[in-house]
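Colleague: Fold the following, please.
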Amino acid sequence: MKAIVLTQYGSPDDLELKDIETPTPNDDEVLVKVQATSVNDWDWCLVRGSPFYIRLLCGWRKPNIQIPGAEVAGRVTAVGPNVTQFQPEDAVYGDISECGFGGFAEYVCVPETALALMPERMAFTEAAAIPHAAMLAVQGLMDVGQLQPGQKLLINGAGGGVGTLGVQIARAIGVKDVTGVDRASKFALMRSVGFTHTIDYTQTDFTTGQERYDLILDTKTNRSPFKYLQVLNPGGTYVTVGGLTPRLFQVLLFEPMIRWFTQKTVRLVNLQPNKDLAYVNELFAAGQLKPAIDGPYHLSEVPRLIQYFGAGQHQGKVIITLNPHRTHP
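Modeller: Predicted coordinates:
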């Protein structure tokens, strides 16, 4: 099979498209023929070996993960003897970041617990855009942020996967006032998926503005947590799903003090992969959620696409298809 292979930390240009042996599923695994996958922050960090915790998790001197790729959508081609949830020909998708990655390949072996059945009428390219970003959005907005109908929401980094799915999830809850912060080149997409207000971060610092919000969902976290408090309403909440490592540590460190002295909350999402896929499937079936897709592109373009993702130029989710002639199950 063909796969994008990672042999050393460094630049996305070091990735190679190679022919390697097709894996065989273990007792509790399924073999998935990958139809579509996506580029995520995991891939950007893994390829570079940065920030430092990546090397703690994935090998200090060289990566112990051979094939990046955290999300897959495809069709089951074989199952291990202990698998009970799936059978060959099932269309499945999921976030596989906690079971070895491997999405940038024609086939991948995955524990059955990391996959879910794709709903009817969902394309493989759409399915590959959902698991990681949608779980961050749902868990950030609902589980941690406790978003309520009628509240005022701001999403920072709004033109990527989490933001474009998050605004649709918020509107499904009953939130009508949603501000998105990103570069102006993404505004047309952001408005098309439901943002009512847009802020160009290259021109305006939203933390110094006059508007106040009940909830801020941040995908970029590049400021001190105290800066965000200035634009939160009394009792408001700031939730981060990712960003600069020192700033994330500050959120964890100062969370109790901020709550005690300000009655406002700052929180970091501890992602539970695939936990809310059933809920997201319901939104999709009801026509309340549709992923914004950048692409689809070819597997051979992955090195360039990871650099493109890291530069923050993408709109929605960067999708790679491994079968351009077949997008639906």
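Colleague: okay, CA-based contacts and neighbour counts for the rest of this
Modeller: OK.
Colleague: Most distant residue from the centre of the chain?
Modeller: Centroid-distance maximum for the chain: Phe261 at 32.8 Å, with CA atoms, centre = their mean.
Colleague: Can you classify it by secondary structure?
Modeller: helix (DSSP: H, G, I helix; E, B strand; the rest coil).
Colleague: what helices or strands is the host helix or strand of Leu215 leaning on?
Modeller: Element membership of Leu215 [criterion: DSSP states H and E] is strand 213-218. Here strand 213-218 touches strand 152-156, strand 232-240, going by 3 or more CA pairs under 8 Å, 6 or more residues apart in numbering; DSSP states H and E.
Colleague: and the shortest one, how far from the chain's centre?
Modeller: Computed by CA atoms, centre = their mean, to the nearest Å, the chain-centroid distance of strand 152-156 equals 17 Å.
Colleague: list the buried ones in stretch 235-244?
Modeller: The neighbour-count check on stretch 235-244 (16 or more other CA atoms under 10 Å) flags Gly236, Thr237, Tyr238, Val239, Thr240, Val241, Gly242 as buried.
Colleague: Which parts of the stretch 201-329 of the chain are strands?
Modeller: 213-218, 232-240, 265-268, 293-298, 317-321 (DSSP state E, counting those that start in this stretch).
Colleague: okay if I get these as JSON lines plus distance to Cys45?
Modeller: Formatted as JSON lines, the strands of the stretch 201-329 of the chain follow (distance: least, CA to CA, whole Å):
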{"stretch": "strand 213-218", "distance to Cys45": "18"}
{"stretch": "strand 232-240", "distance to Cys45": "17"}
{"stretch": "strand 265-268", "distance to Cys45": "19"}
{"stretch": "strand 293-298", "distance to Cys45": "20"}
{"stretch": "strand 317-321", "distance to Cys45": "16"}
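Colleague: To compare against the first, here's the next sequence to fold:
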Amino acid sequence: MKAIVHHTYGPAGLLELREVERPRPADDEALVRVHAAGIDRGVLHFMTGLPYPLRLAGNGIRTPKSPYLGRELAGVVEEVGSKVTDLRPGDEVFGIGEGTFAEHACAKAAKLAPKPVNLTFPQAAALGVSGLTALQGLRDHGRIEPGRHVLITGASGGVGTFAVQLAAAFGAEVTAVCRTSKTDLVHSLGADHVIDHTREDLLGAQGKHRYDVILDLAGNPSLSRLRHALTPKGTAVIGGGETSGRWLGGYDRQLRASLLNPFVAQQLKSYICTEKREDLLVLKELCEAGKLTPSIDRTYPLAETAAALQHLEQGRARGKLVVVPLAPTTP
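Modeller: All right, here's what the predicted structure looks like:
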């Protein structure tokens, strides 16, 4: 099979398309013929090996432990492990696997769910990591409720485009932050108000507005600015805002938020998305109910994966980018 490989950390230009051996599923895994693979920002970290603690976490100190990249996928099950009882060959699925920039990839059965019937494979592939990150940030950490005033930074990105739709579906009044060229997209997703951060203060009119919940996905605002934009009992959920720092890459802000949180009335939270089927099924139901639609900027053939990652790194994407190893079929 064909797959994208990288044997050293570095820029997207080092990625290669090669013929490699097809993987075999473990007892609790399924082998999926990949029809589409979503790109989330985490791929950039695994590609570059930055920030450095990522390498210490088991991904390889000097060189990548695994040469394969990509986690979000949608496709058709071809084989299942001996302990998998709820999937069978021929099932159309989406979710999270390993090495999904390839014609085949393995995934834990517990991280796969039936593909939403009204979505194409590229749309379904965009849901995995980014959809879960948006859902859990708002629902579990932001405790979003109808009528609450919610601000979403990075609203035009992969996670942000899901977050805007989810916040609107939960009945919140949504203010979204993005750049000029993307305001039309964010409005179309259901935002009540849009702040163009190239023309206005990132958190809105120099702090004149107060929000019950801020889902901070981009821009790296200071904790003091986040707190100033919150209501006295509001919650800021930090889910992004990476910097180019080689050691912490912006995660120092999340650490400081955790240290400060016990001493203030507002809630300052950070989180890492939990990859579980139960929430993939929630996303499936929302999509089939017409409340959530993945926003795809563009798709790329497998051979152009490097170009897709460069497009994401440059901040030009409007929504999600998707790699299509195989020609998608009609759902």
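Colleague: coming back round to it: closest to Ser11 of the first structure out of the strands of the stretch 201-329 of the first structure?
Modeller: strand 317-321 (18.5 Å; CA to CA).
Colleague: by how many degrees do the closest one and strand 293-298 diverge?
Modeller: Relative orientation of strand 317-321 of the first structure versus strand 293-298 (axes from the mean of the first three to the mean of the last three CA atoms, to 10 degrees): 30 degrees.
Colleague: from what I can see Pro195 of the second structure touches Val177, true?
Modeller: No Pro there; residue 195 of the second structure is Ile. Yes: if you go by CA atoms under 8 Å, Ile195 of the second structure and Val177 touch, sitting 4.7 Å apart.
Colleague: Are there residues contacting both of these two? Which ones?
Modeller: Any residue near both Ile195 of the second structure and Val177 by CA atoms under 8 Å, 6 or more residues apart in numbering counts here, and that gives Leu202.
Colleague: Looking at those two, which is more packed in?
Modeller: Val177 (32 against 24; other CA atoms under 10 Å).
Colleague: how about the more buried one, what's its match in the first structure?
Modeller: When the first structure is aligned by TM-score structural alignment, Val177 of the second structure is paired with Val181.
Colleague: One more: Val237 of the second structure?
Modeller: Counting by TM-score structural alignment, Val237 of the second structure corresponds to Val239 in the first structure.
Colleague: And Ala134 of the second structure, by the same measure?
Modeller: In the first structure, Ala134 of the second structure lands on Ala137 (TM-score structural alignment).
Colleague: For its match, give its distance to Ile65 of the first structure.
Modeller: The gap separating Ala137 of the first structure from Ile65 of the first structure is 26 Å, by CA to CA, to the nearest Å.
Colleague: what about the two, which has more around it?
Modeller: More crowded of Ala137 of the first structure and Ile65, by other CA under 10 Å: Ala137, with 29 against 18.
Colleague: In terms of helices and strands, where is Ala3 of the second structure?
Modeller: Assigned by DSSP H and E, Ala3 of the second structure belongs to strand 2-5.
Colleague: tell me what that strand is packed against?
Modeller: strand 16-19.
Colleague: Let me know the angle separating the helix or strand following the strand it packs on from strand 320-324.
Modeller: Following strand 16-19 of the second structure in sequence order, the next helix or strand is strand 29-39 (DSSP H and E). Strand 29-39 of the second structure runs at 130 degrees relative to strand 320-324, counting by the same axes, to 10 degrees.
Colleague: same for strand 29-39 of the second structure, what does it pack against?
Modeller: Packing partners of strand 29-39 of the second structure (3+ CA pairs under 8 Å, 6+ apart): strand 72-80, strand 104-108, helix 121-125, strand 320-324.
Colleague: Now with 10 Å, please.
Modeller: Packing partners of strand 29-39 of the second structure (3 or more CA pairs under 10 Å, 6 or more residues apart in numbering; DSSP states H and E): strand 72-80, strand 92-96, strand 104-108, helix 121-125, helix 128-136, strand 296-301, helix 305-313, strand 320-324.
Colleague: Same list (those) but as JSON lines, adding distance to Leu189 of the second structure.
Modeller: Formatted as JSON lines, those follow (distance: least, CA to CA, whole Å):
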{"stretch": "strand 72-80", "distance to Leu189 of the second structure": "22"}
{"stretch": "strand 92-96", "distance to Leu189 of the second structure": "22"}
{"stretch": "strand 104-108", "distance to Leu189 of the second structure": "30"}
{"stretch": "helix 121-125", "distance to Leu189 of the second structure": "15"}
{"stretch": "helix 128-136", "distance to Leu189 of the second structure": "14"}
{"stretch": "strand 296-301", "distance to Leu189 of the second structure": "12"}
{"stretch": "helix 305-313", "distance to Leu189 of the second structure": "20"}
{"stretch": "strand 320-324", "distance to Leu189 of the second structure": "14"}
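Colleague: Which of those sits closest to Phe162 of the second structure?
Modeller: Nearest of those to Phe162 of the second structure, taken as CA to CA: helix 128-136 at 6.0 Å.
Colleague: how big's the offset between the closest one and the first structure?
Modeller: On the superposed models, the aligned residues of the first structure are on average 0.9 Å from helix 128-136 of the second structure, with distances taken as mean CA distance after the TM-score superposition for the first structure.
Colleague: Measure how far that helix is from the centre of its chain, please.
Modeller: Distance, stretch centre to chain centre, for helix 128-136 of the second structure: 6 Å (CA atoms, centre = their mean).
Colleague: ditto for stretch 30-45 of the second structure
Modeller: 11 Å.
Colleague: so where in the first structure does that stretch end up aligned?
Modeller: So stretch 30-45 of the second structure sits over residues 30-45 in the first structure, by TM-score structural alignment.
Colleague: so where in the second structure does stretch 111-125 of the first structure end up aligned?
Modeller: Aligned using TM-score structural alignment, stretch 111-125 of the first structure spans residues 108-122 in the second structure.
Colleague: what comes up buried for that stretch?
Modeller: Quick answer for stretch 108-122 of the second structure (16+ other CA under 10 Å): 108-116, 118-122.
Colleague: what's the span of it from first residue to last?
Modeller: Its start and end residues considered, stretch 108-122 of the second structure measures 20 Å (CA to CA).
Colleague: No further questions, thank you.
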